[in-house]
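Trainee: One predicted model, sequence on top.
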Amino acid sequence: MGTWDSGPFDNDTAADWCGDLDDADVAKRPVLIREALSRAAGEDGYLDADIACEAIAAAAIVAAQQPGGQPITSPYAPDFLRDGGRLNLPDDLTVLAVRALDRIMAADSEWRDLWQDATAGNVNPAFDAVYGLRRALTA
């Protein structure tokens, strides 16, 4: 996984997934977001980092669509969202996004392991980004 920063879109897997979301038919975009979140939330075994990266990007999109949500400005996010686009997302995606983030932060998550090993001390910007998304989704 190529990672250049700690944000939800700052890795190859998330950027590729966002490109696919950008290219998808408007009606299919909520389905793709649900699929990404469901794969992470429903994983019973060791959670693969790529699944986690896609789910974190999807959760960031859901969080941005909430009332008062932070606009998406990352150059690696879907173009239609950076240009002020909106999605009509079902309300249950908020709960699913929280479940996915909780699963990503569980002990048996490759994403969590990689970021825990990559940071020193109590400062972990990737964990902080996930916790921030979770706060936005549960506000």
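Mentor: Sure, I can see it.

Trainee: use CA for all of it now, contacts and neighbours both
Mentor: Will do.

Trainee: Please name the spatially closest residue to the spatially most central residue of the chain (chain neighbours excluded).
Mentor: For the chain, residue 56 is the residue whose C-alpha lies nearest the centre (CA atoms, centre = their mean; 1.6 Å). Spatial nearest neighbour of residue 56, excluding adjacent residues (CA to CA, 6 or more residues apart in numbering): residue 8 at 5.6 Å.

Trainee: okay, now the one to match up with it:
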Amino acid sequence: MGAWGMAPFQNDRAVDLLEELGELDTVARTLRIREVFMEGINSDSDDAPLAFEVVAAAALIGIILPGGLALDRDLPEGDERLTSCIDPEDEGYATDDWRPALLRSPGPELIELAIAAVRHVTGMDSQWRDVWGGNRDRAIEEMQKVLAILEAAVR
């Protein structure tokens, strides 16, 4: 698996998942995302490739929630857009790899599953943390951004 950055969509497994989801209708896409989260929750902590998929699927949900714009754009602290979300219908994002894979309204149950799955696959003893080497802190920071957005949505 190749990774060219620490952000949720910057690795081969994430890109493959986005392509797969983009080819599915809304119902099938929702079921596939739920399946990824369930696989993550039920997985061993040594499945880093699955962890990359779980984090990407969670980010895909987070990106349309308040604050989700920060998952796609590098925004400075204090920027008013940090509370913005991405409108799935906005054609300004038409060329982004993740746009065809978006869910319009994930619902609280799927958001809760995403939180549980991300926490499990990126836990302290997970292989996901080990694969980052010297970039671990930055990768954890990116993952925590995803979790913060998801958690805020279900409070």
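Mentor: It's in. Nothing here was measured: the structure is a model prediction, and the numbers come from that model.

Trainee: re the thing from before, do I have it right that the residue nearest to the centre of structure 1 meets residue 102?
Mentor: No. In this structure residue 56 of structure 1 lies outside contact range of residue 102 using CA atoms under 8 Å: 10.5 Å.

Trainee: quick one on the thing from earlier: quick one: map the residue nearest to the centre of structure 1 onto structure 2.
Mentor: Under the alignment (TM-score structural alignment), residue 56 of structure 1 pairs with residue 55 of structure 2.

Trainee: quick one: the helix or strand hosting its match to structure 1 mean distance?
Mentor: If you go by DSSP states H and E, residue 55 of structure 2 is part of helix 48-62. Comparison of helix 48-62 of structure 2 with structure 1 after fitting gives an average deviation of 0.7 Å (mean CA distance after the TM-score superposition for structure 1).

Trainee: any idea how far that helix is from the chain center?
Mentor: How far helix 48-62 of structure 2 lies from its chain's middle: 4 Å, per CA atoms, centre = their mean, to the nearest Å.

Trainee: What is that helix packed up against?
Mentor: helix 12-22, helix 26-41, helix 107-121, helix 127-130, helix 136-153 (3 or more CA pairs under 8 Å, 6 or more residues apart in numbering; DSSP states H and E).

Trainee: quick one, it and helix 12-22 angle?
Mentor: Taking axes from the mean of the first three to the mean of the last three CA atoms, to 10 degrees, one finds helix 48-62 of structure 2 and helix 12-22 inclined to each other by 50 degrees.
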